[in-house]
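Q: For reference, the sequence and a predicted model appear below.
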Amino acid sequence: MMASLLAAGVSVSAVAPAFYVQAAEGKQVASVSDYQNHAYKDDIDYVLEKRVMWKYADGTFRPNAQITQGQLLTSLVAVMQLKEKAPVAQLPVGHWAKDIYEKSNKAGILAGVPIDPNRLLTKEEASLIVNNAWKPYHGGIWPGTTNYQHLIARRILPKVWGQTPESPFTRAEAAKVFKFLHIEYNGIVVGRKVADQFHNSLKVTNGVLVGNGPSPKGLTIKGTILKKDGSTIYLKNGMAIKVKATDVQRMVIMVFIPGKPEDVATYSYNELPKLTRVNEMIKKYD
């Protein structure tokens, strides 16, 4: 992940908000945490360590403060390690947030989002931005749900009694979301590489499908080969595949990372002997 705020492409200047200044200038911070007893303390510690959220110049995190649009986007850019840009005409040259917004725009994160770096976000507004960012990795939101409900349904955020989509979205809640996304994003990157390794090992020779299940350290490979006679072959780490291609109805490979029950990469093969694959991670929520 980002080694420093500058590596995230943030231009720190006199007009930059306080939460950038501490990271850039290394000012002495308060020794007593203002989130020590917060329910999301572990999440806040995680995002600070991974440098996807930052403290203010006085050393406080301000967990109950309502997060701004600019802060949320800055963290998303850091989590996703975005580098490519698309112009954002609403922000003038030299504006502290222009770089962040242009990277967000290129990634499609700003779809349906009114540009205002200082806007204090509601839960629904923040959830829209998060779901926009995650669409290329996990597909769209579940049918019939709001953006905020989707984050709850995916267990990215807990449901809190009395909170509505129009309630303020706090920095502590953002920390919980970004911890989840940071772990998932890195898992997806690794999972896709493993799935590519599996895909590249596959070939059909004389009507026989052959390939090798990868054995990635610390990851778990699961999958199935469903045969037309109703029988099933179960895939696992390091397993060699050899089966008559025309006997296969469907093949699926899934990759799991430690501590996360959901798969981080899933691909299906539905047209054997053609080796065409479908990214089910994107498909299943659309």
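A: All right, it came through fine.
Q: contacts, neighbours, all on C-alpha from now
A: OK.
Q: can you pull out the helices in the stretch 101-250 of the chain?
A: If DSSP state H, counting those that start in this stretch is used as the criterion, the helices of the stretch 101-250 of the chain fall at 123-138, 147-153, 171-201.
Q: out of the ones you listed, which comes closest to T266?
A: helix 171-201 (7.8 Å; C-alpha to C-alpha).
Q: here's the one I want to compare it with:
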Amino acid sequence: MSSDISSSSRLSGEPKSTRGAAQPLDPGLYVVSTPIGNLRDITLRALDVLRQADEILAEDTRIARRLLDAHDIRAKVSPYHDHNGAIRRPDILEKLASGASLALISDAGTPLVSDPGYKLVHEASESGHKIIPVPGASALLAGLVTSGLPSDRFMFCGFLPAKSKGRQSEAARLAEIPATLVFYETGPRLASSLADLSEVLGKDRTAAVARELTKLFEETRRGTLEELAQHYAESSPPKGEIVLLIGPPVEQALDQDQIDNALKTALETLPMKQAANQVAAQFNIPKRDAYQRALTLKDG
């Protein structure tokens, strides 16, 4: 942490005339975000890092080359993905130990977010090497800001299970989380996933489907889970990358009659304080409020 702080301080203390210029890369592993569609959605700093890195570790070198060629970057690129990670990591760690500056990219967006890279970053960090984030495009954030759903608190849940039973089980586990839920999904599974989520989370739960973000046919469709499930069940499976977002559960207004009936029932067998505490826990209300209501009911 201290090295990161000193690096930031060093940059902020430079003369204004050089702050926008590319700085020589320190040794370490640079985790670089790349565009999710539009090739211009890449930061100036990311371009600087990709130009200067000793080597770029790419999920798919062919996709990486298209990005690099678009920005006239000639750099050494080698594959790093889930299938060769275990074999490649020792060599990568050795290069970092010798003082190399390496850039890690995925096919699109931010590495490690439903993409390869976690094990490499973890092992590099454990070995004492510097990890430098180079932030940028992210499908989950792009989907969140276009969804119209609450963005003050959200939870990224990755991909839903492929089978219906697994999806419903996962939905039940997430049902009461007071945050917007963000998933990645595939076109062929979207309609069935929406149907399962509607069944478990409720047909009226608000949601949004964002696809092809930053691309020519970008689209965000909003509605209830039932409405979206019906729409995609009646249409062809959508193409492209999909972000599925579901709004937080709506807090139900407490029914005072229910609370009163629960208090009356509890008071038949329990002392007032104990009865009030039991009902307070049941309805998630302050114990003091439950006790005052119990007094009113008893006096009445």
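A: Everything's here; your move. All values reported here derive from a predicted model rather than from experimental measurement.
Q: Need the TM-score from the superposition.
A: Scored against TM-score structural alignment, normalised by the length of the first structure, the superposed chains reach a TM-score of 0.29; 139 aligned residues with a C-alpha RMSD of 6.3 Å.
Q: circling back to that earlier point, including distance to I221 of the first structure and mean neighbour count, could the helices of the stretch 101-250 of the first structure go into TSV?
A: What follows is these, written out as TSV (distance: least, C-alpha to C-alpha, whole Å; neighbours: other C-alpha atoms under 10 Å):
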stretch	distance to I221 of the first structure	mean neighbour count
helix 123-138	19	21
helix 147-153	25	20
helix 171-201	9	19
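Q: Of these, which is nearest I44 of the first structure?
A: helix 171-201 (5.3 Å).
Q: helices or strands up against that closest one?
A: helix 41-49, helix 69-80, strand 208-212, strand 248-256, strand 265-269 (3 or more C-alpha pairs under 8 Å, 6 or more residues apart in numbering; DSSP states H and E).
Q: Include distance to I225 of the first structure when you put those into a markdown table, please.
A: Output for these, formatted as a markdown table (distance: least, C-alpha to C-alpha, whole Å):
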| stretch | distance to I225 of the first structure |
| --- | --- |
| helix 41-49 | 39 |
| helix 69-80 | 33 |
| strand 208-212 | 11 |
| strand 248-256 | 4 |
| strand 265-269 | 9 |
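Q: For F19 of the first structure, find the nearest of these.
A: In terms of C-alpha to C-alpha, the element of these nearest to F19 of the first structure is helix 69-80, at 8.3 Å.
Q: That closest one to helix 171-201, inter-axis angle?
A: 30 degrees (axes from the mean of the first three to the mean of the last three C-alpha atoms, to 10 degrees).
Q: tell me what helix 69-80 of the first structure is packed against?
A: Applying 3+ C-alpha pairs under 8 Å, 6+ apart, one finds that helix 69-80 of the first structure contacts helix 98-106, helix 123-138, helix 171-201.
Q: so which of these comes closest to Y46 of the first structure?
A: It's helix 171-201; of those, that one is closest to Y46 of the first structure (C-alpha to C-alpha) at 6.5 Å.
Q: and the helix or strand containing L244 of the second structure, what other elements does it pack with?
A: Element membership for L244 of the second structure, per DSSP states H and E: strand 242-246. Judged by 3+ C-alpha pairs under 8 Å, 6+ apart, strand 242-246 of the second structure is in contact with helix 139-147, strand 180-185, strand 206-211.
Q: Fine by me, we can end here.
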